[in-house]
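[1] no sequence for this one, just the structure:
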């Protein structure tokens, strides 16, 4: 049964990603890159300074806290297991295509998060919320499409991504002697589910506080260990670059077996890791209290770079510089653990397991924050009943347990399909609405050249809609 389901999902994903999503991701990302005059490069320094700004109102969600929520979802098992899987199954060149997705996707992340800020809504307690479902309804005048997107996001994060995160975590324990394929996945899944439930029943404020504290610490320690590995094997780095670029431009191999090529794995796993353009981060971006929508667009663009160009690259280089040849048998956490053990010994195994515990937990929390926001949207922008939320959260916790016991191919295929559906809705939507985001950018640049701290008014870019903010 599982084999037939896997074959069915794989056949759909093959068409979904090529030609549809490859064309959409690259073409729309390039269009945004040129229309914003390479904002990824021009405003990189500006994005760092914006992150450090305090919110407009005391106690409101800051740009930094919104960054941490989106980074908590982005920075997860995909940064370790996803990159390892891409290299082991797709080849060295997957790293290059992962970089391309991040660089081009940075512009898409800017557009979608700026739109989320423009169309954000005001809650009764004065806080803001929003995301793609809201800018689709308000900007494209289609609540039906907004609901479809919200449903696809809920399925992607509550089921696809959370199942996969749980599965990826338990694979890191396969290297230990105590691992029992019949019992260990259940024990790990149950433990993770119970700990997650303790947090999610505390509400959104606790989620933001928890992730803003843990994510920076988690990321810095991981990068330090990666740098140690790279420095120790520095003589092998030129060979690593050579292998990456040779494999990335081996077009005969790529188009000879596209579904399993370095290009396809790099794009899939890069997208899974940084989520640029699929419509997840705008849900966090809309919660920030700032003076101009562009500021949060820049913050989320920076989040993509932190995820892929720093953390994912750290994983790739510490593995590839170890001298351990990537193979299908080592795909996932075992390849990273095997690589680290060449210098750190058994500590490498423990470190990756610990990193995955932290990465996975913050991913689950960030994912469920997005889910809550979209359940709210589907219920006519009202909080669902306590009974419904209790049942749903119990279901979400059960999915985490189920994910730890799933099959590897099935877990990835489900996530790829659901993520692809989200991107297929969000990318055309932000393309149609991009004129407003680009006009917003021009307004920001104009005020900056005048020496002002930019403050946005919707009338300045010709918007006549009755917005909750910016009028």
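    Done, it's in. For clarity, every value in this text was computed on a predicted model and none was experimentally measured.

[2] going forward, measure contacts between C-alpha atoms and count neighbours the same way
    Fine.

[3] what's the separation between residue 4 and residue 409?
    12 Å (CA to CA, to the nearest Å).

[4] these two: who's more crowded?
    Under the neighbour definition other CA atoms under 10 Å, residue 4 and residue 409 were set side by side, and residue 409 has more, 14 against 9.

[5] residues contacting residue 206?
    residue 199 (CA atoms under 8 Å, 6 or more residues apart in numbering).

[6] how far off centre is the strand or helix carrying it?
    Assigned by DSSP states H and E, residue 206 belongs to helix 204-232. When C-alpha coordinates are averaged (CA atoms, centre = their mean, to the nearest Å), helix 204-232 and its chain have centres 15 Å apart.

[7] kindly report the same for stretch 234-252.
    26 Å.

[8] residues making contact with that stretch?
    Contacts of stretch 234-252 (CA under 8 Å, 6+ apart): 91-97, 230, 262-263, 317, 320-321, 323.

[9] need the next SSE after the helix holding residue 206, C-terminal direction.
    Following helix 204-232 in sequence, per DSSP H and E, is helix 237-248.

[10] what angle separates that next one from helix 204-232?
    With axes from the mean of the first three to the mean of the last three CA atoms, to 10 degrees applied, the angle from helix 237-248 to helix 204-232 works out at 110 degrees.

[11] list the buried residues of the very next helix or strand once past helix 237-248.
    Downstream of helix 237-248, the next assigned helix or strand under DSSP H and E is helix 251-256. Using 16 or more other CA atoms under 10 Å as the burial criterion, the residues of helix 251-256 that qualify are residue 254.

[12] one more structure, for comparison:
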């Protein structure tokens, strides 16, 4: 336990504290110290890709797709899988928590870090495409950080089958996704108990049964997410647009509040600028998962004409997650009178905001949305697990099925009770994934930049 808490605090705790005027301070964790500079570096190296190539991202999303490899998925399908895991419960409760702790200004820093994360997402997704392999079990392709880390450390003519860092990444990922499974189960059962007074055992049993039917089949994952993700994200976006139009008169004051508080004009005097900056930055970084190495596990599976195309698609995925979906949650909250939500946190705060805007329908809608977001996240993380299980244990159905059963058990246990140790273990998992991924991402980024230059020269021009 001592080692556990040491690693947790090293990854997520304030490694250094910078004092600010007005008595405020900014605490920087190891992960923030790694991801923010890396995001700036990749943004500069790609010549500000999120801004410069945004029209090209949209073009790649809507272009006609053709799959040549049997069992493979398209670039957009890989985007849908990664979006399913990015657009999880954090987009609902996490944004509310960031604003509660850091005020409206946290939204601006959430946007800022998402733009940096887009460049990081491009680099890791492009590398995943460059080092993908054929998948003998599921068909199509597989890959991700474990595979490009392996190629970075192991020479082609070497007889070694595993790289230590790649093995550590894969293990960290499997630990992380088990922890997330418990969080998903608990979040869904709690939301349905609050909204409909349904006992957790019933909600959890139905959730696990439906999930088992999908994940234990060979290739049902992609088909299900193709349906769920566009519907859930689209409905949430449309409901938010309706709420914004309904409260259009308040919109200028909301944006004024976001930008005024973003730079601590009021908070610096009160000593709270550090909370504004860091809560927004952390929310942006860990909502879109850029740099953690999760999304590349889906990006590698895409059968696409150029590696940089998948990089652009995954960069666009960060935009969908943070700029669109997280902003929806922020607007729902900021357009609610402060006196109605004072003292409320988490799901209670969001449900109260929705009740103000849409009455009882709002509460039911949020419960159903959380169910869909969480369910799609569970399906998505098991897709991520495939190449990592294969890297560790080889190509066999036994190891693949055993990990799926373990995740289903975690989902069931989480639905009945909250085990904070397991949840913290999940946080450690994603933290370690990020560390191991970033070890090679910066030195290998040259290959991703070369791929981007080739794509721009031969396709865009």
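    Thanks, I have it. None of these values were measured; they are calculated from a predicted model.

[13] returning to that earlier point: return the member of the contacts of stretch 234-252 of structure 1 nearest to residue 376 of structure 1.
    Ranked by distance to residue 376 of structure 1 (CA to CA), the contacts of stretch 234-252 of structure 1 are led by residue 97 at 36.0 Å.

[14] which strand or helix spans the closest residue to the closest one other than its chain neighbours?
    Among residues not flanking residue 97 of structure 1 along the chain, residue 266 sits closest, at 4.8 Å (CA to CA, 6 or more residues apart in numbering). Using DSSP H and E, residue 266 of structure 1 falls within helix 262-274.

[15] quick one: that helix to structure 2 mean distance?
    Helix 262-274 of structure 1, aligned to structure 2 and superposed, deviates on average by 2.6 Å (mean CA distance after the TM-score superposition for structure 1).

[16] what is the burial count for residue 442 of structure 1?
    Using other CA under 10 Å, residue 442 of structure 1 has 15 other residues around it.

[17] before we move on, back to that, farthest-apart pair in the contacts of stretch 234-252 of structure 1, please.
    230 and 263 (24.4 Å).

[18] between those two, who's got more neighbours?
    Set side by side, residue 230 of structure 1 and residue 263 show more neighbours around residue 263, with 30 against 20, by other CA under 10 Å.

[19] re earlier: counterpart of the residue nearest to residue 97 of structure 1 in structure 2?
    Here residue 266 of structure 1 is matched to residue 280 in structure 2, going by TM-score structural alignment.

[20] which ones are touching its match?
    Per CA under 8 Å, 6+ apart, neighbours of residue 280 of structure 2: 98, 99, 102, 105, 106, 107, 108, 109, 110.

[21] switch to 10 Å and redo it
    By CA atoms under 10 Å, 6 or more residues apart in numbering, the contact set of residue 280 of structure 2 is 95, 97-99, 101-113, 262, 274.

[22] just the buried residues of those residues.
    Among the contacts of residue 280 of structure 2, those classed as buried by 16+ other CA under 10 Å are 95, 97-99, 101-113, 262, 274.

[23] and the helix or strand harbouring residue 448 of structure 1 against structure 2, how far off on average?
    Element membership for residue 448 of structure 1 (DSSP H and E) is helix 408-449. Its matched residues in structure 2 lie on average 2.2 Å from helix 408-449 of structure 1 after superposition (mean CA distance after the TM-score superposition for structure 1).

[24] check the offset of that helix from the chain's centre.
    12 Å.

[25] and what of stretch 44-51 of structure 1?
    When distances are taken as CA atoms, centre = their mean, stretch 44-51 of structure 1 is centred 20 Å away from the chain's centroid.

[26] list the buried residues for it?
    For stretch 44-51 of structure 1, using 16+ other CA under 10 Å, the buried residues are 44, 47, 50, 51.

[27] what's the nearest residue to the counterpart of the first one in structure 2 if we skip its chain neighbours?
    Spelled out, it's residue 44 of structure 1. Using TM-score structural alignment, the partner of residue 44 of structure 1 in structure 2 is residue 54. The shortest distance from residue 54 of structure 2 to any non-neighbouring residue, by CA to CA, 6+ apart, is to residue 316 (7.8 Å).

[28] show me what the one you found lines up with in structure 1.
    In structure 1, residue 316 of structure 2 lands on residue 302 (TM-score structural alignment).

[29] surely its match is in contact with residue 64?
    No - with contact defined as CA atoms under 10 Å, residue 302 of structure 1 does not count as touching residue 64 (11.0 Å).

[30] which neighbours do those two have in common?
    Counting by CA under 10 Å, 6+ apart, the residues touching both residue 302 of structure 1 and residue 64 are 48, 51, 296.

[31] what residue lies at the spatial centre of structure 2?
    Against the mean C-alpha coordinate of structure 2, by CA atoms, centre = their mean, the closest residue is residue 86 at 3.0 Å.

[32] how about the strands in the stretch 251-400 of structure 1?
    Remark: no strands are assigned in the stretch 251-400 of structure 1 by DSSP state E, counting those that start in this stretch.

[33] what about the helix holding residue 266 of structure 1, distance to the chain center?
    Here helix 262-274 of structure 1 is found 11 Å from its chain centre; the criterion is CA atoms, centre = their mean.

[34] flag every buried residue along stretch 19-37 of structure 1.
    Those would be 21, 22, 24, 25, 26, 28, 29, 30, 31, 32, 33, 36, for stretch 19-37 of structure 1 by 16+ other CA under 10 Å.

[35] for residue 339 of structure 1, see how far away the equivalent of the residue nearest to the centre of structure 2 over in structure 1 is.
    Using TM-score structural alignment, the partner of residue 86 of structure 2 in structure 1 is residue 74. In this view, residue 74 of structure 1 and residue 339 of structure 1 are 23 Å apart by CA to CA.
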